[in-house]
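# sequence first, then the predicted structure, then my questions.
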Amino acid sequence: MITDDDLIELVRSYNPRTNEPLIRDAFAYGEEMHHGQYRHSGEPYFTHPVAVAAILAEQRLDDATIITALLHDTIEDTRSTYGDVADHFGKEVAELVDGVTKLTNLQLSSTETKQAENFRKLFMAMSKDMRVILVKLADRLHNMRTIKSMRPEKQTQKARETMDIFAPLAGRMGMQWMREELEDLAFRVLNPEGRSSIIRRFITLQRETGDVMHKITGDMRLELEKAGIEADVFGRAKKPYSIWRKMQEKEQGFSRLSDIYGFRIVTGSEEDCYRVLGAIHQRWRSVPGRFKDYISQPKSNGYRSLHTTVSGRDGKRVEVQIRTRQMHEVAEAGVAAHWSYRDGVRAENPFAVDPAKWIAGLTERFEMSEDHDEFLEAVKLEMYSDKVFCFTPKGDVFKLPRGGTPIDFAYAIHTRIGSACVGAKVDGIRVPLWTRLKNGQSVEIITAEGQRPQATWIDIAVTGKAKAAIRKSLREEDRERFMKLGAELARVAFEHIGKKASDKALNTAAKRLGIPGRAEMLARLGSAEITAHDVVSALYPELADTKGDVVDEQRAVVGLSPDQSFKRSGCCQPVPGERIVGITKRGEGVLVHAIDCTRLAALEDDLDKWIDLQWHTGTHRAIYTVTLDVVISNDAGVLGRICTLIGEQKANISDLKFVDRKPDYYRLMIDVDLRDVEHLHTVMTALEAESDVASIARRRDPETSLTAAAAE
């Protein structure tokens, strides 16, 4: 468990003026009140409030919020009362603790009438002090992180409530990181097989395409350097649930998704944001209709950023977000930025908005309403702000993604209605089929017998259901042509590996791909829904993935003279596939560093020692050691599973050190021998998918880190 010293040190890192004695008193008081109470996992109950306080401290929140987190269950679960908390810690903290207690007692997933009333109470409590919901969200986040110890039926109920209420609420408040983590934790409970499938497919994609994210990040940095713009570039893979949701919405396979990766560019000024946008659009072709300027038109929760999608490396679509550092703080923290502290004072971020405005406006409009359905609908419209709710002339409601069109609406009603659509009226006025629908509009679909979907509809529709139905109709019309083309593509692909595309082979490939029959597979191949590589890999994965001869270790680096030898730097541990630079060192040959190694800054004045190097493009042996910083649950068999999982990825553990042992978790430094950066990401992704791995990160400067960690 985190100690009071650990927590205070965390708070002091951003608030040197913190009231240390009061936090220590709250820690001791909470520990005393919860003495003898245990969680379902068997841990002392007080480990939970402390973990909640740590989550809020990571958001740099004020002392009152941290103390409230430590005490948030005392009034509900112990002999402590409102008066006791007020006497010890003041009225402000007592009000906050009482507010969290009332929220905990609300049954937000109950019947609709009761749910509407409880939502009303939820928003009324939030309107008094937003910090109440910040504590409640952190409370839910830690409960979801430790949900495995609950009964299966309780896990399902909590996960569904999290997915339906708390995750959207966190997103609506601008805390996107928390929304994504809550959704993914709930997804792990509600659909573990689906989540594991996404992880496995992601590993396969990385194996096939290499480290696309690292390459694109490098390309962007290079373009910004050419333009003379100082900015930080980050790339990340989207969470499994985010990928799953897009697959469901678009009704596409994993390999057909174009936005699995997202990139973020953080600049020093608003002017630089637009300069970066120009540089990106000058280098890559922008995707029409995918640009949004949230700087000139910010969201109501203060979010500001430029969003664009471009056709990046190898034609892959890439989503890019561009913002300043202050905008980035708000984008990361959401409404919590309003309460965050820095150097002991409330941080003045010009982009952080008053978080109570949205809540106050909502409750003011509906606090006198007796119509539960009206209030609940209004709440959901506000919380699910990325959705559009439209009505049929008869009053039936259909939910669409923001940007949905009459075509999407028609297919939402019924596939037959969508296919026969020839026009639409919105609020009684005839509009083009590409019109973007808005909340609350009434939509009437005009149909005609004999009408068929048009190819142009695919670019107009945004929902997966509509796009899939349109493609199916078009595919049926062109089925014969697509089948002939698919057969030719399959023949060439099989001949390339010395095999024959027989009917038996194609039927087997279709079965392994989950496609109903050879003819359907060839039609999909001809229409570019699957690739010839997919078909070949289904039967002969060992032949499809052949990459050529293994590189000799002595010539792994290109750019050295015949008399020069090289050694990998221990500080950044570069691996094949990463951008590298050589530094000549007397008596040691050439020391190879990753281009983003922090130690290179000290050598900027000695450019004569620098050598431009690159890794050989062939296949490397698994001899390049990388240190991984891993936190795992302290449960029987977990370490064995972790080691087995690493071995299953064809990686070898060359060293392992325990640097922190706690009752509930272990922190380890694991040295793993790898082939290249693609192999590294495969291992890290596989470990991240393991439910008993709390966190995993690549440890740079391992010598220093191991020494520091051992001293902790």
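Sure thing, it's come through. As the structure is a computational prediction, the values presented were derived from the model and not from experiment. Numbering: from 1, shown residues only.

# can we go C-alpha only for contacts and neighbour counts from here?
OK.

# tell me the SS of T435?
coil (DSSP: H, G, I helix; E, B strand; the rest coil).

# how many residues are close by it?
Neighbour count for T435, taken as other Cα atoms under 10 Å: 15.

# would you mind stating the distance between the closest residue to G235 other than its chain neighbours and D427?
Excluding its sequence neighbours, the residue lying closest to G235 (Cα to Cα, 6 or more residues apart in numbering) is F263, at 4.3 Å. Between F263 and D427 the distance is 39 Å, computed by Cα to Cα, to the nearest Å.

# cool, W284 as well?
Note on W284: its distance to D427, by Cα to Cα, is 40 Å.

# cool, and F166?
Where D427 is concerned, F166 sits at a distance of 34 Å (Cα to Cα).

# between the two, which one's more packed in?
F166 (24 against 15).

# what residues are up against that one?
Going by Cα atoms under 8 Å, 6 or more residues apart in numbering, F166 touches L137, R140, R179, L182.

# please compare the first structure with the one that follows:
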Amino acid sequence: MSLTPSESLPAEPDAPARAKGKRLSVASKATESANQLETPAKHGAVSITQLTDKLSTYLTPADLVHIREAFRFSDQMHLGQMRRSGEPYISHPIAVAEICADWKLDAQAIMAALLHDVMEDQDVKKEELHERFGAQVASLVDGLSKLEKIEFQSQIEAQAENFRKMLLAMARDVRVILVKLADRLHNMRTLGVMLPEKKRRIARETMEVYVPIAHRLGLNNIYRELQDLSFSYIFPLRHRTLSKAVKAARGNRREVVGKILEAVNTTLANAGIKAEVHGREKTLYGIYRKMQEKRLSFSQVLDVYGFRVVVNSFNESYYALGVLHGLYKPMPGKFKDYIAMPKLNGYQSLHTTLVGPYGTPVEFQIRTQDMHHIAESGVAAHWLYKDKEVSLSDLQVRTHAWLQSLLDIQKQTGDSAEFLEHVKVDLFPDSVYVFTPKSKIIALSRGATALDFAYTIHTDIGDQTIAAKINHEAAPLRTELRSGDIVEIITSPSSRPTPNWLSYVRTGKARSAIRHYLRTANLTESTELGRQLLSQSLALLNLNADLPNDIIEKLLFESKAKTMEDLYADIGAGRRMSTLVARHILDLIEDEPSSIPFLQLFTETLPSNKLEPVVIYGSEGISVELATCCLPIPGDEIIGQLKRDQGLVVHTCDCQIGKRLLQKEPERWIDVAWGKELNRRFDCKITIFTTNERGALARVAAEIGDSDANIINVEMEGSASDSLSQICFTIQVEGRKHLARLMRNVRHIIGVSKILRGQV
């Protein structure tokens, strides 16, 4: 999912009529009342009476005094500012604060909700908020504010950095995201006045980032509302069509729903279970997604309605389940126990689908009162900034672990876009539940592999993983885990991550940890390779690599690199192109004539501008990779591709895959050559065709061993009825001459009809 650019986050739907960044003066007619703000007559007065009525039910009078003071300050800062709808701008912060009051957030969070736009819109400094309202309120508002003052290369980069800042602030204090979600919810409720394209863009952003975050934190009410609002703006026609269909079906199915409700209430009462039973209608987006995933028409989606059964105790949940299964027949494979194994966001319920009257499938959710409270309010029910001495609930522990993982990902991530990419991976709502050998339950994102499990336990365990056992049997690290699997990880101190691990990990923590290791493990090699590549590119432009200090300073400033070593490392890792950096250096020199005398021209020493190729020894580590498609060995003619975050990938010149890649990105290819002193062996594949008879494989394998080659892997094709077998060996040889000698020896074996290099 790619994020779309956004000019503004906290209050974009109703942007101020005046330019941002200009501090409002406090007008003499500013409100004197703590509860009322005079605004244009056609809209009347904006009042916080409703807000203070809500707050007075759980906050102290002293808290209300501070909140009124925050309101007065916000009122003064936004005085004269109007929303696109024509309402006074102050109505937005009040609405956000009221949503937070519904969650019973504390006074500091309410104050931050009232003040959340003053830093961004009115250039109020964090220091001023600190002085007026305290350090925590200032920190909350700062976490909610955007980075308007920093220059970014693109709008997408700016947006990614805004999300990074917000999520990291959330990791330190979860109230930041609660206020932010309240802000986004009110903006979505009032999005109708915006232009259609802007509505779609904001709705997509909400669906891709804020909806998953709300789900991840267990805020089901806001999750469902944001989801449906986003759906209505992204696909307005589909939303209207489905809405009409649901209204029509509601009348047709009213009799069925009433009959089920009466039967369930009677049956539970007869069993002595006191329960609240509510019929509920699936959200429009939930119906739409089911139609999309299962390719169904609306008439085929039968379980549009469901029932929620709220009981008083844990034991009654399972007792009620048995009673309902006695009333209606359960559908096979449609029972899920989220009480024994809660979802990642702490959600707990029993889910079962029964065959109701007239053969209609009916979904039931059974839970206790506490589970119901957490299911609707999520982490807002028991936010993590409360007394640290109080033991954390299971929901709080899970949320705390996820928030801490954001800080771990930040430490291991290169830039904001990559950080957001890793975080979004972890926002998928589905999950699988697996067990450690000691029966501890671990929840992972759906699609997670055994390697993801290792990194979930600890980063060091992931880095040192060499094998895995699933249900006591050896399994590849790329194996996708299923709920109920028992996973054991085998480690070795000598094991290290490899680039291909990135192709099959699914969690953000694993992905960021592997990338972090690959970036830092062989930094010296990448730096040296980058230095060599930049020197060659400069020489092609007749420039000396020994640049004057003023050019180096400008280059580092404009490329946003801290040192030349960082720049070299980026080039060696394929994140920057040496030819583009060299051209940039030439432009800087041409703009600074005084630098020309410091440069040595290469015209006499390089009359044809023909450079020596980069020398490959095969022992460079992860900064140089031999392509698995052609497996080059010493003696082959080779060419190198600079691949982003993988460094230099070496192909043979006749590799068909390499030729196609060369046509697509010729600027990423450079000349390479084998070094003279090679002290290692290289993987190579050979395919042998031999008669299908007893002992054929043994004779071939023995001859390969006698030829001083090591066998890494063997694959055979052909059945017992075939007269000819095809055997593919992966072997290790010193080079092309060694391989030619081995192939001659094997060709002389009785029964061998043909031998080829590579895999057929």
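Looks like it came in fine. This is a predicted model, so every value here is computed, not measured.

# and the residue nearest to G235 of the first structure? What does it align with in the second structure?
Aligning on TM-score structural alignment places F263 of the first structure opposite F307 in the second structure.

# ok, its match to Q227 of the second structure distance?
As for F307 of the second structure, its distance to Q227 of the second structure is 21 Å (criterion: Cα to Cα).

# could you pull out the strands in the stretch 101-250 of the second structure for me?
For the stretch 101-250 of the second structure, applying DSSP state E, counting those that start in this stretch gives no strands.

# what's the answer for the stretch 551-700 of the second structure, then?
614-616, 624-626, 638-643, 647-652, 669-674, 682-691.

# give me whichever of those is most buried.
The highest average neighbour count among the strands of the stretch 551-700 of the second structure, using mean count of other Cα atoms under 10 Å, belongs to strand 647-652 at a mean of 25.

# about what we covered before: tell me which of the strands of the stretch 551-700 of the second structure lies nearest to S297 of the second structure.
Of all those, it is strand 638-643 that lies closest to S297 of the second structure, at 45.3 Å by Cα to Cα.

# equivalent range in the first structure for the closest one?
The aligned range for strand 638-643 of the second structure is empty, by TM-score structural alignment.

# okay, angle between that strand and strand 647-652 too, please.
Angle of strand 638-643 of the second structure versus strand 647-652, following axes from the mean of the first three to the mean of the last three Cα atoms, to 10 degrees, is 150 degrees.

# just how off-centre is strand 638-643 of the second structure within its chain?
Its chain's C-alpha centre and that of strand 638-643 of the second structure lie 30 Å apart, by Cα atoms, centre = their mean, to the nearest Å.

# so what does that strand touch, helix or strand wise?
strand 647-652, strand 669-674 (3 or more Cα pairs under 8 Å, 6 or more residues apart in numbering; DSSP states H and E).

# how close does the top helix by length along the second structure sit to the first structure?
When the second structure is parsed with DSSP state H, its longest helix is helix 236-270. Helix 236-270 of the second structure differs from its equivalent in the first structure by a mean of 1.8 Å after superposition (mean Cα distance after the TM-score superposition for the first structure).

# that helix - contacts with which helices or strands?
helix 220-234, strand 276-281, helix 284-294, helix 314-327.

# average offset between the last one and the first structure?
Which is helix 314-327 of the second structure. Mean for helix 314-327 of the second structure is 0.9 Å (mean Cα distance after the TM-score superposition for the first structure).

# do the shortest one as well
When the first structure is superposed, strand 276-281 of the second structure averages 1.0 Å from its matched positions, counting by mean Cα distance after the TM-score superposition for the first structure.

# now the strands for the stretch 301-450 of the second structure?
Under DSSP E, counting those that start in this stretch, the stretch 301-450 of the second structure gives strands at 305-311, 329-330, 336-337, 350-355, 361-368, 431-435, 441-445.

# could you say which of the ones you listed is packed most deeply?
Scoring these by mean count of other Cα under 10 Å, the most buried comes out as strand 361-368, with a mean of 23.

# can you list the neighbours in contact with it?
Residues contacting strand 361-368 of the second structure (Cα under 8 Å, 6+ apart): 302-303, 305-314, 317, 320-321, 348-356.

# swap in stretch 39-48 of the first structure?
With Cα under 8 Å, 6+ apart, stretch 39-48 of the first structure has contacts from 1-2, 30-31, 34-38, 142, 149-150, 664.

# now the strands of the stretch 551-700 of the second structure in JSON lines, with distance to D485 of the second structure?
Below are the strands of the stretch 551-700 of the second structure laid out as JSON lines (distance: least, Cα to Cα, whole Å):
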{"stretch": "strand 614-616", "distance to D485 of the second structure": "44"}
{"stretch": "strand 624-626", "distance to D485 of the second structure": "35"}
{"stretch": "strand 638-643", "distance to D485 of the second structure": "37"}
{"stretch": "strand 647-652", "distance to D485 of the second structure": "37"}
{"stretch": "strand 669-674", "distance to D485 of the second structure": "45"}
{"stretch": "strand 682-691", "distance to D485 of the second structure": "35"}
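
# do you know which of those strands lies nearest Q404 of the second structure?
Of the strands of the stretch 551-700 of the second structure, nearest to Q404 of the second structure by Cα to Cα is strand 647-652, at 31.0 Å.

# wait, the residue nearest to G235 of the first structure sits on K238?
No - the criterion here is Cα atoms under 8 Å, and F263 of the first structure misses it with K238 at 10.2 Å.

# tell me who's in contact with whichever residue in the first structure pairs up with L268 of the second structure.
Aligned counterpart of L268 of the second structure in the first structure: L224 (TM-score structural alignment). Residues in contact with L224 of the first structure (Cα under 8 Å, 6+ apart) are E230, A231, V276, A279.

# which residue in the second structure lines up with the third one?
This means V276 of the first structure. Checking TM-score structural alignment: V276 of the first structure goes with A320.

# tell me the most packed of the contacts of F166 of the first structure, by neighbour count.
The most neighbours, when these are compared by other Cα under 10 Å, belong to L182, which has 26 neighbours.

# isn't that one right up against N143?
No - contact criterion Cα under 8 Å: L182 of the first structure and N143 do not qualify, at 10.1 Å.

# now for Q122 of the second structure: what does it line up with in the first structure?
Match for Q122 of the second structure (TM-score structural alignment): T78.

# okay, now that match: neighbour count?
Neighbours of T78 of the first structure under the rule other Cα under 10 Å: 14.

# and if you look at R519 of the second structure?
Counted with other Cα under 10 Å, R519 of the second structure comes out at 22.
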